[in-house]
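J.: give the three-dimensional model of this entry:
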Amino acid sequence: MSLDFTSRLHLVSRRVAMLLMAGAAAASFSAAPASAEEPDLSDVTLNVGIFQEVQFLQIALTDHFKDTPYKIEWVRLNGAGGTMQALGAGAIDLSWGLSDVAVPNASALDVAPWTADTAPLKHIALLAPLDAAAYPSHVIVANTASGITALDQVAGHSYTYQEGGNSAAAALLALKSVGLTADDVDITLIPADSIPASVISGAVDVATVQWAQIQEALDDGTVTRLASSYEAGFPGYTSITARTQSIEDPKKSAAIADFLTRATAYSNWRVDHLEAVAQTYVEAQQLNPDQAARAAASAATTIVPLVAGGEGVKIQTELQDALFASGFLAREVDYSQLYDDRFADAIEAGEALGATE
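T.: Got it, this is the predicted structure:
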């Protein structure tokens, strides 16, 4: 029997949801009393998914997320697939940094396309890269011993990426850019955290990975750069994605709005303090100063509101068309059904807050 996406997500057991929460590294901030003009959020916990443990160090560099009128639980998850599962199961309320193609892909794979009324998950903001050309989100690399030196040589070779997310989108757009499809390579799917090691060791010939995860191997010649995600036609955005159920809950929605204001101000601060951010990569990932500086710049983003006719919606609409043409999306997607614009003012408030600090 074919199940729709929402039904499949509810089949995730309560035990899996609990393990996702208990097994992830987490930190919380104590809630402060709400003012008389604002709803009392002292009983609200906002569960926020992030992707790298180094983010805990970076968040702690500032006071942006201290003294919130609600509690924040930070949950570290592995890859787009695990994050989508956690969102669907209610283990997290929102993901900060989820692939911007994960929600459209889920809609394309469902029995019926998602609409504004039926979508269980929605984009509530986009994260724009600092400089996608200079610091692309991903790079397509080959193990140097494979002898592959250009994208048009990958036919017949093992080819890996993180399924369902930006890595997969960039990988398939890269193939399309040289007239190839997934049928022309040996797709080998492995856990996201294992992808860098797999191409470094030669277990797979070609991989699409985040630049920061492969820098050292690029520097020492173990792997060869074939193309960047930007060169392959991928703009390099990510998203802040939330559960529709959380968006529609009045108290959770108020907490999300406050979170987005803080996240916007923090993101702008981060762009202006890349040297301090780079030091966290030295401490957490043992990168050398040059590698850490590049990692900090590659991960730097600013928050873009989603409004009809806005630049973010335009970019996403064009991207979905390209992904359908590449074979990444199983069918065409109407992006206007997959975002919620109610938090644009909260993001604007964060921009103003950053300007006064």
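J.: C-alpha from now on. contacts and neighbour counts both.
T.: Fine.
J.: just the helices in the stretch 1-150 of the chain please.
T.: Applying DSSP state H, counting those that start in this stretch to the stretch 1-150 of the chain gives helices spanning 5-10, 14-23, 54-59, 79-89, 102-109.
J.: and for comparison, fold this next one:
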Amino acid sequence: MNDEPKPGLAVNRGRRAALALGTAALAAPALVRAAGRPVLHAGDQKGGLRALLESADALKDLPYEIQWTEFPAAAPLAEALNAEAVDSGPIGDAPLIFALAQGVRIKAFAANRSDAYGTAVIVRGDSPIRDAAGLKGRSVATNRGSIGHYVTLRTLAAAGLKPSDVQFRFLTPPDAKLALVSGAVDAWATWEPYTAVAESVDGLRVLSNGRGLWSGLSYIAATDTALRDKRELLADFSQRVQRAQAWANGHMGEYAQVQARIIGIPVPAARLAFERRQTRYVPIDAAVIAEQQKAADFYLQAGLLPKRLDVEGTFTRL
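T.: Predicted coordinates for the structure are as follows:
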């Protein structure tokens, strides 16, 4: 089914030692301080949260420092959370489930919902594959446990196919895109803003999108340690993000300009990704928890979880 060894979020000994060294220096006192102010070590995916906050001028009068670390996808962000190299970060519902199943000690404290179209299975413009059934016997590149992986599995199931009917190649988004463009794989399963860039810049084609297959839920999660020691910082950060999202929804042009600059993509692609997602923050309520449980149960059925995960305990409210 795939060509990589069994998954595990434990970093290798050398990487863990390096991360542990940085973490140890950051661990005392409980509220890490830079120039006398607390520090929140914020992970980000493709600059999304940072672009959002900066475009909305939502970091004004910040009573603490934010040190950003950018990741190309959820898997390396989850590794950093596991090693406590960052305090928090944005993560989709499927990779959150996958990380928790691997023993990462984190909880989601904020939830948002987006239009699921941009989480998609993409093929080259000249590909002979015209529908999901055409994926049988083909190779698909994505991150293991990502929302792209999840949507691929749901796409296959909807077409009456099994996970074993395709060959998964587990690659980071940049490597997966390169593999697709070069013809090394037949399809690539990814998410925004990679999807928008693929369509508007690279001439790639959406074969299957997440509408009707994926909940559109994503979260901001934090380590148990950060939730214990930096809860007030995380609560303030969450409020700023949610206010910034509301601002951005009404100022798409301005937001797209800042996002494009920070993450290094063309402005039209940034605007397409944002306008299409229509992200809204939502309460962590029974409906959200039920949808998360449904996703976890699907991963169990697909053989990606060793046992059933009860998701209710993986949420917290600040």
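J.: TM-score of the superposition?
T.: TM-score for the superposed chains, counting by TM-score structural alignment, normalised by the length of structure 2: 0.83, backed by 300 aligned residues with a Cα RMSD of 2.9 Å.
J.: export the helices of the stretch 1-150 of structure 1 to JSON lines and tack on mean neighbour count and distance to residue 292 of structure 1?
T.: Below are those laid out as JSON lines (neighbours: other Cα atoms under 10 Å; distance: least, Cα to Cα, whole Å):
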{"stretch": "helix 5-10", "mean neighbour count": "15", "distance to residue 292 of structure 1": "37"}
{"stretch": "helix 14-23", "mean neighbour count": "15", "distance to residue 292 of structure 1": "27"}
{"stretch": "helix 54-59", "mean neighbour count": "17", "distance to residue 292 of structure 1": "12"}
{"stretch": "helix 79-89", "mean neighbour count": "23", "distance to residue 292 of structure 1": "21"}
{"stretch": "helix 102-109", "mean neighbour count": "23", "distance to residue 292 of structure 1": "28"}
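J.: these into TSV, with extra columns for distance to residue 136 of structure 1?
T.: Formatted as TSV, these follow (distance: least, Cα to Cα, whole Å):
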stretch	distance to residue 136 of structure 1
helix 5-10	31
helix 14-23	30
helix 54-59	19
helix 79-89	18
helix 102-109	18
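J.: which among those is found nearest to residue 201 of structure 1?
T.: With Cα to Cα, the closest approach to residue 201 of structure 1 among these belongs to helix 79-89: 21.0 Å.
J.: now the closest one, how far from the chain's geometric center?
T.: Relative to the mean C-alpha coordinate of its chain, helix 79-89 of structure 1 is positioned 11 Å out (Cα atoms, centre = their mean, to the nearest Å).
J.: so it matches what in structure 2?
T.: Counting by TM-score structural alignment, helix 79-89 of structure 1 falls onto residues 73-83 of structure 2.
J.: over to stretch 347-355 of structure 1?
T.: Following TM-score structural alignment, stretch 347-355 of structure 1 has no partner segment in structure 2.
J.: pull out the buried residues from that stretch.
T.: 347-351, 353-354 (16 or more other Cα atoms under 10 Å).
J.: could you do stretch 294-311 of structure 1 as well?
T.: 294-307.
J.: could the buried residues of stretch 347-355 of structure 1 be laid out in JSON lines, adding secondary structure and distance to residue 203 of structure 1?
T.: What follows is these, written out as JSON lines (DSSP: H, G, I helix; E, B strand; the rest coil; distance: Cα to Cα, whole Å):
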{"residue": "347", "secondary structure": "helix", "distance to residue 203 of structure 1": "44"}
{"residue": "348", "secondary structure": "helix", "distance to residue 203 of structure 1": "47"}
{"residue": "349", "secondary structure": "helix", "distance to residue 203 of structure 1": "48"}
{"residue": "350", "secondary structure": "helix", "distance to residue 203 of structure 1": "45"}
{"residue": "351", "secondary structure": "helix", "distance to residue 203 of structure 1": "45"}
{"residue": "353", "secondary structure": "helix", "distance to residue 203 of structure 1": "48"}
{"residue": "354", "secondary structure": "helix", "distance to residue 203 of structure 1": "46"}
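J.: just give me the longest helix of structure 1.
T.: Identified as the longest helix of structure 1 according to DSSP state H is helix 250-272.
J.: got the contact list for it?
T.: 39, 41, 44, 46, 62, 64-65, 69-70, 130, 246-247, 277, 297, 300-303, 343, 346-351, 353-354 (Cα atoms under 8 Å, 6 or more residues apart in numbering).
J.: how about the contacts made by residue 195 of structure 2?
T.: Applying Cα under 8 Å, 6+ apart, the residues contacting residue 195 of structure 2 are 118-120, 122, 273.
J.: which helix or strand contains it?
T.: Using DSSP states H and E, residue 195 of structure 2 falls within helix 194-200.
J.: next, the mean deviation of that helix compared to structure 1.
T.: Mean deviation of helix 194-200 of structure 2 relative to structure 1 after superposition (mean Cα distance after the TM-score superposition for structure 1): 3.9 Å.
J.: looking at the helices of the stretch 1-150 of structure 1, which is closest to residue 167 of structure 1?
T.: Once the helices of the stretch 1-150 of structure 1 are compared by Cα to Cα, helix 79-89 is nearest, at 9.4 Å.
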